[in-house]
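*Asks:* Turn this into a structure:
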Amino acid sequence: MSSASSIDPQRIGFLFNHDELHQVAHIAPIISALQRQAPTARVEVITSSERQAEAVRQFLDPALPTPAFWSIRPNRWSRLAENMLGKMVPLNRLSSLKRSTDLFRHFDALVVPETTTTFLKKNHPSDRPKLIFFPHGAGDRSIGFSPEISLFDYVLLPGEKTRDRMLEAGVIRPDNHCIVGYPKFEAYVSRPPVKLFDNDKPTVLYNPHFDPLLSSWFRFGEQILDHFADQTAYNLIFAPHVMLFQRKLLASVEHRLLKFRQRIDPRYAALDHIHIDTGSTRSVDMTYTSAADIYLGDVSSQIYEFIQKPRPAIFLNSHDAKWQGNANYEHWNFGPVLDDIADLGPTLEAVSPLSDPFRAAQTRAFAHSFDMDSRESPSQRAALAIAEFLALP
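*Replies:* This is a model prediction of the structure:
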């Protein structure tokens, strides 16, 4: 572990380097907690857009000194190249990292919510800065346990499930991680629920992922919107993963697959019982997982945020997955799994109220996925873990 200097305080940067805002709430609450935990350290923020910077500021404690903010915005050439490639390759993120290596060397550690930052270890091997990782979500997809995680110096985890799978995959060691809980829950715990519809009908959240192999949108999306457009018994929130509609051509590095994303017919948005959101802040702040009565989706980690309060869930097997007994689809045990959209109507009628076996599965999985220690908040626990790892006074 690194030792604190008696002359220069250690510098810890919270790095946000993504096109969208869905990763911010996973580590931003830790910033003020670390300022309180280690007041002699210099806690700073690094962002790649003004939208990110503004989102981070919303989580800062106004009673504490405002951290220094640094910008690593991508240059125009990387933006042009990424656009020409249909945004299939994260050239903006990689460009921002490459051009900012001199800045990063001035930091003792960087706290990050995504794995692209391991570029710094692959291309500029060095003990400085240390890389501290907190995954943005607690889902089951295999990408969440990828070999890149082994390049991090320290890993903060939401619960036992992620720890166990990372240990099994060999991407963390017994001595380089700590379970701290889920700061995103803390970030929105006191926010009142939002009423989206002027009626008391049950509300379904359709939340497809963006991965071109795993997402139900490409095969079933239009049929699902048609189903809800042609009935009036349910409200529908269509709020996919924010990355689904940021690109016309979707690429899966994990599955080596490309697919063009179809557009949404504007007639759906004109209906009073359908609410469409393809990427606002409400898509990432648990507004919709809190407002819905029934979850409809495929592989998004948002299902784990939804089951904080157990409720009916339906899953769509659009890619003929052999999912039983597969840890990458553990969440498909929380409700019925459909291979055919013709079964959607009858399943919606049968899924409520939530059956005891599905309730038990959700409750067990939530407890395994999130360590909900009531004595200290997740941000406090994360700040303490970081301070101990870096030997901050």
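*Asks:* contacts, neighbours, all on C-alpha from now
*Replies:* Noted.
*Asks:* would you list every one of the helices in the stretch 51-200 of the chain?
*Replies:* In the stretch 51-200 of the chain, the helices defined using DSSP state H, counting those that start in this stretch lie at 76-84, 91-99, 101-104, 119-123, 160-169, 183-188.
*Asks:* and this one, so I can compare the two:
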Amino acid sequence: MKVGFLFNHDALHQIRHTAPVIAEIVRYPKVEAVVLTSSLTQEREVRALLGVAAEQVRFVSLNIGKTAAALDRALRFIAPFRRIATLRENLAEFAALDVLVVPETTSLLLRDRFGLDHPKFVWIPHGAGDRSVGFREVMRGFDLVLLSGAKVRDRMLANSLITPENHVIVGYPKFDTIDDAPPTRLFDNDRPVVLYNPHFDPLLSSWYTMGADVLRWFAGQSDFNLVVAPHVMLAQRRVHASVEHRVVRWRRDVAARYRRLPNIHVDMGSDASVDMTYTRAADIYLGDASSQIYEWIARPRPALFLNTTGAAWEHSADFAHWHLGEVIDGVEALPVALARAAREPERFRAAQEAAFATTFSVTDQSASARAAKAIVERFGGGA
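*Replies:* Here you go, the predicted model:
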């Protein structure tokens, strides 16, 4: 059985959600693992995560023609043109697979738009957040969905996005990439470190309307350090458009003066922004819609959320994570909220522990091993 793992994105943030499964699935002697990447950067990252297991994997580089490449250079800061072109121009590679494992939903275009009726499609979501975009009708197209825990499972079942038969709860493979080493020390002082982790969604993100004010406030005080590490896709494009919310925003750069300050560290997309370096090392979370809050609560700590649109969030499943910390409406409330978070670090511990337990299934077996087993049992290729 040929099982392909596709990595076809502008950034690296999706890789750790499925790559660990590769190292487990190669243990099955009747499975041939194929890694398909659309850039050398993606391939290098997968190889680094796999280590010696990479020797048991066949790597395929997916290329696009000169016309598509030229269009991508012109459009890459506006639309994901290359991703779709990569699917369209490499149909033969996908058709040779029995199973294709992906961390996103765009790959269903292979079947729905390009007429490929083979392979079977397996989805491992890249995150366990609450945004409505994570619960769309397109998800009904997968043959098997591997989920982190009961929270996501229950919401998908309630919306008929999955069936009792086509999903398995396996846990969160990304956690398998984290070792037991102490968190990285981010600054050369003992001040509390605040992680500002805005999303790129043009409606929900605080970056477009409050980001400059957040940086200005932290630049003018000396009680806290600040790590600015948005969702990696924020820096990938200059213009962000949400088809779901019908909103378009222009991303402004971080002013150079903030990058020179000793108490502010700006990271617009390095490996550290996707490998949980900051979510493990910081003391207080400041965000809006990013699913990284659920990685943050693996070790309960204070969290603050910026309500940029005055959303009525209290009874909305899309904002369930806002019950894991204090919600504030603007930067003017930040000083008091930060002081309270530092003074009462246990305030939301119970809520965070409960949310973690329902969001992530944890057993004696790793999530990656559980995912590999689920794929093999569903589609064959067992020992």
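*Asks:* between the helices of the stretch 51-200 of the first structure, which one is nearest to Ala53 of the first structure?
*Replies:* Nearest to Ala53 of the first structure, of all the helices of the stretch 51-200 of the first structure, is helix 91-99, at 15.2 Å by CA to CA.
*Asks:* For that closest one, grab the matching residue range in the second structure.
*Replies:* Per the alignment by TM-score structural alignment, helix 91-99 of the first structure matches residues 81-89 in the second structure.
*Asks:* And stretch 222-234 of the first structure, by the same measure?
*Replies:* Counting by TM-score structural alignment, stretch 222-234 of the first structure pairs with residues 212-224 of the second structure.
*Asks:* Just the buried residues of the matching stretch, please?
*Replies:* Neighbour-count burial for stretch 212-224 of the second structure, counted by 16 or more other CA atoms under 10 Å, picks out 212, 214-215, 218-219, 224.
*Asks:* Adding distance to Val327 of the second structure and secondary structure, write those out as CSV.
*Replies:* Output for these, formatted as CSV (distance: CA to CA, whole Å; DSSP: H, G, I helix; E, B strand; the rest coil):
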residue, distance to Val327 of the second structure, secondary structure
Ala212, 19, helix
Val214, 15, helix
Leu215, 18, helix
Phe218, 18, helix
Ala219, 22, helix
Phe224, 19, coil
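*Asks:* Can you tell me which of the residues you listed is closest to Glu165 of the second structure?
*Replies:* Of these, the one sitting nearest to Glu165 of the second structure (CA to CA) turns out to be Val214, at 46.2 Å.
*Asks:* Near whatever residue of the first structure lines up with Ile22 of the second structure, how many residues? Count them for me, please.
*Replies:* Aligned by TM-score structural alignment, Ile22 of the second structure pairs with Ile31 of the first structure. Residues contacting Ile31 of the first structure under the criterion other CA atoms under 10 Å number 26.
*Asks:* hmm, back to that, and of the helices of the stretch 51-200 of the first structure, who's closest to Tyr329 of the first structure?
*Replies:* Nearest of those (CA to CA): helix 160-169, 13.1 Å.
*Asks:* compared with the second structure, how much does that closest one deviate?
*Replies:* If you overlay the two and look at helix 160-169 of the first structure, the average distance to its match in the second structure is 0.9 Å (mean CA distance after the TM-score superposition for the first structure).
*Asks:* where in the second structure is the aligned partner of that helix, by residue range?
*Replies:* Aligned using TM-score structural alignment, helix 160-169 of the first structure spans residues 150-159 in the second structure.
*Asks:* and if you look at stretch 264-274 of the first structure?
*Replies:* Under the criterion TM-score structural alignment, stretch 264-274 of the first structure matches residues 254-264.
*Asks:* Show me which residues of that stretch are buried.
*Replies:* 258, 263-264.
*Asks:* one step back: CSV please, covering the helices of the stretch 51-200 of the first structure and showing distance to Ile303 of the first structure and mean neighbour count.
*Replies:* Formatted as CSV, the helices of the stretch 51-200 of the first structure follow (distance: least, CA to CA, whole Å; neighbours: other CA atoms under 10 Å):
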stretch, distance to Ile303 of the first structure, mean neighbour count
helix 76-84, 31, 14
helix 91-99, 27, 20
helix 101-104, 35, 14
helix 119-123, 30, 15
helix 160-169, 15, 18
helix 183-188, 13, 19
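*Asks:* Let's have those helices in TSV, adding distance to Ala38 of the first structure.
*Replies:* Below are the helices of the stretch 51-200 of the first structure laid out as TSV (distance: least, CA to CA, whole Å):
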stretch	distance to Ala38 of the first structure
helix 76-84	37
helix 91-99	27
helix 101-104	20
helix 119-123	26
helix 160-169	26
helix 183-188	18
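*Asks:* Show me the strands in the stretch 101-250 of the second structure, by range?
*Replies:* 120-123, 144-147, 167-169, 193-197, 225-228, 239-242, 247-250 (DSSP state E, counting those that start in this stretch).
*Asks:* Between those strands, which one is closest to Ala272 of the second structure.
*Replies:* Between the strands of the stretch 101-250 of the second structure, strand 225-228 lies closest to Ala272 of the second structure; by CA to CA that is 11.2 Å.
*Asks:* and that closest one, what does it pack onto?
*Replies:* If contacts are counted by 3 or more CA pairs under 8 Å, 6 or more residues apart in numbering; DSSP states H and E, strand 225-228 of the second structure sits against strand 193-197, strand 264-266.
*Asks:* if you compare those strands, which one is most tucked away?
*Replies:* Ranked by mean neighbour count, those are led by strand 193-197 with a mean of 25 (mean count of other CA atoms under 10 Å).
*Asks:* which bit of the first structure covers that one?
*Replies:* Against the first structure, strand 193-197 of the second structure falls on residues 203-207 (TM-score structural alignment).
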